[in-house]
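[1] Below are the sequence and a predicted model for it; my questions follow.
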Amino acid sequence: MTDVIQATKRDSTGTAATRRLRRDGHVPAVLYGHGEANEHLAIPHAQVKGLLRHHSRMVKLTGDVNETALVSEMQWDALGIEVLHMDLIRVNLKEKIEVTVSVELHGEAIGTREGGILLENVREVEIRCAADSIPESLVLDINDLHLGQNATANQLKLPEGVELITDGETVLAHVEAPRGEGDSGEAQVGSEPEVISKGGAGEDEDA
């Protein structure tokens, strides 16, 4: 999805200027890329909230600039509530770019009915695709995942035209026995995996 947002050029870029900008209901942003000069912009805070609601990665800038851009990065406040700054990259909608997208688990791992715990090791992967075809997320079917088994990036459902950059052998999720109830060493585990479900609780997890 591509959101249309109003962009105003700004001349002042210091700390005091950006604070005034935020008090006036705008988010400072920088547009760069394609060998062109950087543009320092102000985006209405309400429109930034719209981007977050829609999970938009692509934006159409209007107003002082007329560009299509990819939301590259957002800087948040200490509480993770308000966006303090945005980085935007100029793109051609048909050019291929590399982006990070979330992984969405679908189904109920059969291993959880075998007494195991479903653990999510990696929640995002890197892909390459056309700028106008960035998926919101990629689906990983875990229905056939037994106790002691794992699911890798190779098992993701990739839309047409989407290429996986992350190593296909990267373990995204696995099912292991609870501690003290058997050896879970057969499963390949990553660092500090997140517990998703135990026993019969195998609901889908939003990425």
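    Here it is on my side, so go on.
[2] Please count neighbours and contacts with C-alpha atoms only from this point.
    OK.
[3] Am I right that Asp11 sits in a helix?
    No. Using DSSP: H, G, I helix; E, B strand; the rest coil, the assignment for Asp11 is coil, not a helix.
[4] Just give the nearest non-adjacent residue to Arg57, would you?
    Nearest non-adjacent residue to Arg57, counting by CA to CA, 6 or more residues apart in numbering: Val71, 5.3 Å away.
[5] quick one: the one you found and Arg90 touch, right?
    No. Using CA atoms under 8 Å, Val71 is not in contact with Arg90, being 9.2 Å away.
[6] What segments of this structure are helices?
    Counting by DSSP state H, residue ranges of the helices within the chain are 15-23, 45-54, 110-113.
[7] For Asp132, find the nearest of these.
    With CA to CA, the closest approach to Asp132 among those belongs to helix 45-54: 15.2 Å.
[8] Now do the closest one against helix 15-23: the angle between them, please.
    Here helix 45-54 runs at an angle of 70 degrees relative to helix 15-23 (axes from the mean of the first three to the mean of the last three CA atoms, to 10 degrees).
[9] this is the other structure I want to compare:
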Amino acid sequence: MKANLSVHYSNFNWEKKMAEYYQLTVENREKIGTSEAKSLRKNGKIPANYYYKDTSNINLSIDEKELNQVLHSGQRIFEVHLAGETQFVMFKDIQYHPVTDDVIHVDLMRVRRDEKMTITVSIRLEGDAEGVKQGGVLSQIMNSIDIECFPTDVPEFISLDISDLVVNSSKSVADLIVDSKLTILAEGDQVVTTCHPPREEEEIEVEVKEGEEVEGEAAAEEGEEKAESDAGSEESTE
């Protein structure tokens, strides 16, 4: 179960961390239907739908090249101009071609600047872990996390300093330092990253070699005993 958790705050200049919104150009689409959608794609346009609460959806089109740039920008919230005003939107759904993997349709959902929203952002590890310098292995268990905030406060990512992470230790959600405008929706004891010792391959190899030597010594002793026994039998025969 998720619980609201307001973790550490600092006086860091968070304005630099907040995403600068990409202005996505959209055009109204009068005609709808499969044939019209195919015609749009042939002309470098991708059909789109715009949704907001109880209002009727709006049919739009987006330039294919611009859409691909947006999808690879790493941002989650975008600005669009509709009905003479600037609005904030995020992708509600993206449909891909099953063979070419090209985008064939997108759904946009409006988010209001004065209404908080829940969104997933990535967690970025920063710094060189002390444990890795000592030969440890770093593992990131949690790559993203849900937060609640206003659309204008969505960060591109949340960073976690791991420079003091030593072998056999971990950092959890409670170690994340976020702006007071953000609320993390996760339990504080959830592990984000760990540093554990390397596999003891060398010791295993040594143990195997030692075992082989013991078996070899036993075989040699057995051979010597057999040789002595055979020699004794020959002497008795003579």
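    The structure has been received and is ready for your questions. Quick caveat, the model's predicted, so the values are computed rather than measured.
[10] Please identify the most buried of the helices of the first structure.
    Comparing the helices of the first structure by mean neighbour count (mean count of other CA atoms under 10 Å), helix 110-113 ranks first with a mean of 21.
[11] count of residues packed around the equivalent of the residue nearest to Arg57 of the first structure over in the second structure?
    Alignment note: Val71 of the first structure maps to Met90 in the second structure; criterion TM-score structural alignment. As a burial measure, Met90 of the second structure scores 18 neighbours (other CA atoms under 10 Å).
[12] From Ser159 of the second structure, how far off is Met90 of the second structure?
    According to CA to CA, to the nearest Å, Met90 of the second structure stands 22 Å off from Ser159 of the second structure.
[13] and what of Glu228 of the second structure?
    The gap separating Glu228 of the second structure from Ser159 of the second structure is 74 Å, by CA to CA.
[14] Which one's more surrounded, the two?
    Ser159 (16 against 12).
[15] thought Val103 of the first structure was touching Arg123?
    Yes. The pair Val103 of the first structure and Arg123 passes the contact test of CA under 8 Å, sitting 5.3 Å apart.
[16] Met86 of the first structure matches what in the second structure?
    Looking across to the second structure (by TM-score structural alignment), Met86 of the first structure lines up with Val106.
[17] What of Glu120 of the first structure?
    Glu120 of the first structure maps onto Gln140 of the second structure when the alignment is built from TM-score structural alignment.
[18] Hmm, Val192 and that match touching each other?
    Yes. At 6.0 Å, Gln140 of the second structure counts as touching Val192 under the criterion of CA under 8 Å.
[19] These two: which is more packed in?
    Between Gln140 of the second structure and Val192, Val192 has the larger neighbour count (other CA under 10 Å), namely 22 against 15.
[20] Could you report the neighbour count for Asp167 of the first structure?
    Asp167 of the first structure, neighbours per other CA under 10 Å, totals 12.
[21] Give me the distance between the nearest residue to it once chain neighbours are set aside and Asp144 of the first structure.
    Nearest non-adjacent residue to Asp167 of the first structure, counting by CA to CA, 6+ apart: Ala153, 7.1 Å away. As judged by CA to CA, Ala153 of the first structure and Asp144 of the first structure stand 15 Å apart.
[22] likewise Val48 of the first structure?
    To Asp144 of the first structure, Val48 of the first structure is 40 Å away according to CA to CA.
[23] One more: Ile5 of the first structure?
    Look at Ile5 of the first structure and Asp144 of the first structure: by CA to CA, they are 43 Å apart.
[24] With Leu51 of the first structure instead?
    Going from Leu51 of the first structure to Asp144 of the first structure by CA to CA gives 35 Å.
[25] How about Leu138 of the first structure?
    Leu138 of the first structure is 18 Å from Asp144 of the first structure, by CA to CA.
[26] just Glu169 of the first structure next, same as before
    Taking CA to CA, one finds Glu169 of the first structure at 18 Å from Asp144 of the first structure.
[27] Skipping adjacent residues, who's closest to the equivalent of Ile177 of the second structure over in the first structure in space?
    Aligned against the first structure by TM-score structural alignment, Ile177 of the second structure finds its counterpart in Lys157. Distances taken as CA to CA, 6+ apart put Val139 closest to Lys157 of the first structure, at 5.6 Å, once the chain neighbours are dropped.
[28] more crowded one of Ile5 and Asp144 of the first structure?
    More neighbours surround Ile5 than the other of Ile5 of the first structure and Asp144, with 18 against 14 (other CA under 10 Å).
[29] So for Glu39 of the first structure, which of the helices of the first structure sits nearest?
    Using CA to CA, the helices of the first structure put helix 15-23 closest to Glu39 of the first structure, at 14.6 Å.
[30] To what extent does the closest one diverge from the second structure after superposition?
    Superposing on the second structure places helix 15-23 of the first structure at an average distance of 3.1 Å from its equivalents, by mean CA distance after the TM-score superposition for the first structure.
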